[in-house]
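Asker: predicted model and sequence below, questions to follow.
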Amino acid sequence: MVESIVKNWQGEEVGQKAFDLPSAKPETASHIVHRALVRQMTNARQGTASTKTRAEVRGGGRKPWRQKGTGRARAGSIRSPLWRGGGVIFGPKPRDFNLKMNRKERRLALRTALVSRVDDLIVVEEFSNELSRPKTKELLAAFTRWGVAAEQKSLLILSELSENIYLSGRNVENLKLMPADQLNVYDLLHADKIIVTTSALDKIQEVYNA
């Protein structure tokens, strides 16, 4: 059970929010989070890098010169890997980099990663009604009141991504917006500060404790 102070739109402390996210044991926590992080970053690779072998490079059907008598090294094709414009030896070919991880392990890694960032977690009241229209300046001012510096990388987790909040924050360089049901280990660990609304915290418990 973790308790966090809840702040309102003005940055004032208005109460506390308790949430319970079962996490991995201390001796295995770093291992399972690391596995989930490696899996996410590896699965993001396209695996489309490709080179041509000497069999696939165009040309080279005719023997450049006769086998003996020229004084030069013997050569059978101008597309040999030793020649300029020739094939590539052991070059990359399209491949699938995907790693598998059980769903229970993935959710455990997510919960563990979030609980490990509890010192950098800022819980705020639902504030979608405070932005009657998209206004980046007002959103950044609220971040300052909550204790987030402009140069810090921040992750804003919402129960639902409203249009006004999305339009207000999409151009902020160090800000990433994310719905509560689409969390990932990389963004949880990459951010300097994590801002989460009370309703998003309830949704996280509902989705990832199942």
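Answerer: Alright, I've got the coordinates.
Asker: all contacts plus neighbour counts: C-alpha atoms, from now on.
Answerer: OK.
Asker: I'd say Ile204 and Asp181 touch.
Answerer: Yes: proximity of Ile204 to Asp181 meets the contact threshold set by C-alpha atoms under 8 Å, at 6.6 Å.
Asker: what about these two, which has more around it?
Answerer: Ile204 (24 against 17; other C-alpha atoms under 10 Å).
Asker: how near is the closest residue to that one other than its chain neighbours to Leu99?
Answerer: Excluding the flanking residues, the one nearest Ile204 by C-alpha to C-alpha, 6 or more residues apart in numbering is Ala180, at 5.8 Å. According to C-alpha to C-alpha, to the nearest Å, Ala180 stands 24 Å off from Leu99.
Asker: pasting the second one now:
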Amino acid sequence: MIQLNDLHFSINKDVKQQMYIIHKVITNQLNQKRQGSANTKTRSEVKGGGKKPWKQKGTGRARAGSSRSPLWRGGGVIFGPKSKVYKSKTNKKERILANRILIYNKIHNIQIIDNLTTNLDQPKTKFILDKLNEYNIKINKNKKILIILENNDKNLYLSIRNIKNIELINVHNINVLSLIKAETIILTNNTLKIINQIYND
């Protein structure tokens, strides 16, 4: 297991401050994933309906001013969803701080496997499973495993993409959502050095 001394950065131990910054960053990340494209037309946006369906009095029927009334089939929608842009701002320093807090707090869930891609000349899922078993890392449908590499590796990606609950990301793409979900975090020595460089005070 990785030791605290291997990560050369510290954090503010104020729990309320930690929760605030993590909540702010993860809210922003989730907002960026939202499409906000749901849209319905109001009575003024539905084509047609300009002519009064029948005269105001004398027919015995209820008054009607337009066939595009929300009460009519084919009419507009009352209080329906409209297109919306979900925006929230976080600074780069806030994102770095949130990642640093989570990495520090999950220190006991981090495992160093330096030879993960050694001898992986072609995609092979069994090779990766055997390598994880060597380090007593079990695949559990209820627990997420996050692998962080210093460089993108196509063979590794193809080897694990059909294994449930394993996520592979680049060290420069570390994000709060992936860290929170991860029960086990797998690093290499090179990845650890880069993390120290990026998140060092």
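Answerer: Received the coordinates, thanks. Note that this is a predicted model, so its numbers are computed, not measured.
Asker: how alike are these chains, TM-score-wise?
Answerer: The pair, once superposed, lands on a TM-score of 0.90 when counted by TM-score structural alignment, normalised by the length of structure 2; 198 aligned residues with a C-alpha RMSD of 1.9 Å.
Asker: circling back to that earlier point, so what's the aligned partner of the residue nearest to Ile204 of structure 1 in structure 2 up against?
Answerer: Counting by TM-score structural alignment, Ala180 of structure 1 corresponds to Val171 in structure 2. Applying C-alpha atoms under 8 Å, 6 or more residues apart in numbering, we find Val171 of structure 2 in contact with 148-151, 191, 194-195.
Asker: by neighbours, which of these wins?
Answerer: Compared across the contacts of Val171 of structure 2, Leu149 has the highest neighbour count, 24 neighbours, by other C-alpha under 10 Å.
Asker: make sure that residue is actually in contact with Leu187.
Answerer: Yes: under the criterion of C-alpha under 8 Å, Leu149 of structure 2 makes contact with Leu187 at 6.6 Å.
Asker: what's the top helix by length along structure 2 packed up against?
Answerer: In structure 2, assigned by DSSP state H, the helix with the most residues is helix 15-33. Judged by 3 or more C-alpha pairs under 8 Å, 6 or more residues apart in numbering; DSSP states H and E, the packing partners of helix 15-33 of structure 2 are helix 92-105, helix 176-181.
Asker: check contacts around the residue most central in space within structure 2.
Answerer: With distances taken as C-alpha atoms, centre = their mean, structure 2 has Leu177 as the residue nearest its mean C-alpha position (5.1 Å). Leu177 of structure 2 makes contact with 26, 29, according to C-alpha under 8 Å, 6+ apart.
Asker: ranges for the strands of structure 1?
Answerer: Taking DSSP state E to define them, one finds strands in structure 1 at 2-7, 13-19, 121-124, 154-158, 175-179, 193-197.
Asker: how far off strand 193-197 does the first one point, in degrees?
Answerer: In other words, strand 2-7 of structure 1. When axes from the mean of the first three to the mean of the last three C-alpha atoms, to 10 degrees is applied, the directions of strand 2-7 of structure 1 and strand 193-197 differ by 80 degrees.
Asker: circling back to that earlier point, which of the contacts of Val171 of structure 2 lies closest to Ile21 of structure 2?
Answerer: The shortest approach to Ile21 of structure 2 among the contacts of Val171 of structure 2 belongs to Ile195, at 19.3 Å (C-alpha to C-alpha).
Asker: that closest one maps to what in structure 1?
Answerer: Match for Ile195 of structure 2 (TM-score structural alignment): Ile204.
Asker: same question, Phe9 of structure 2
Answerer: In structure 1, Phe9 of structure 2 lines up with Leu21, judged by TM-score structural alignment.
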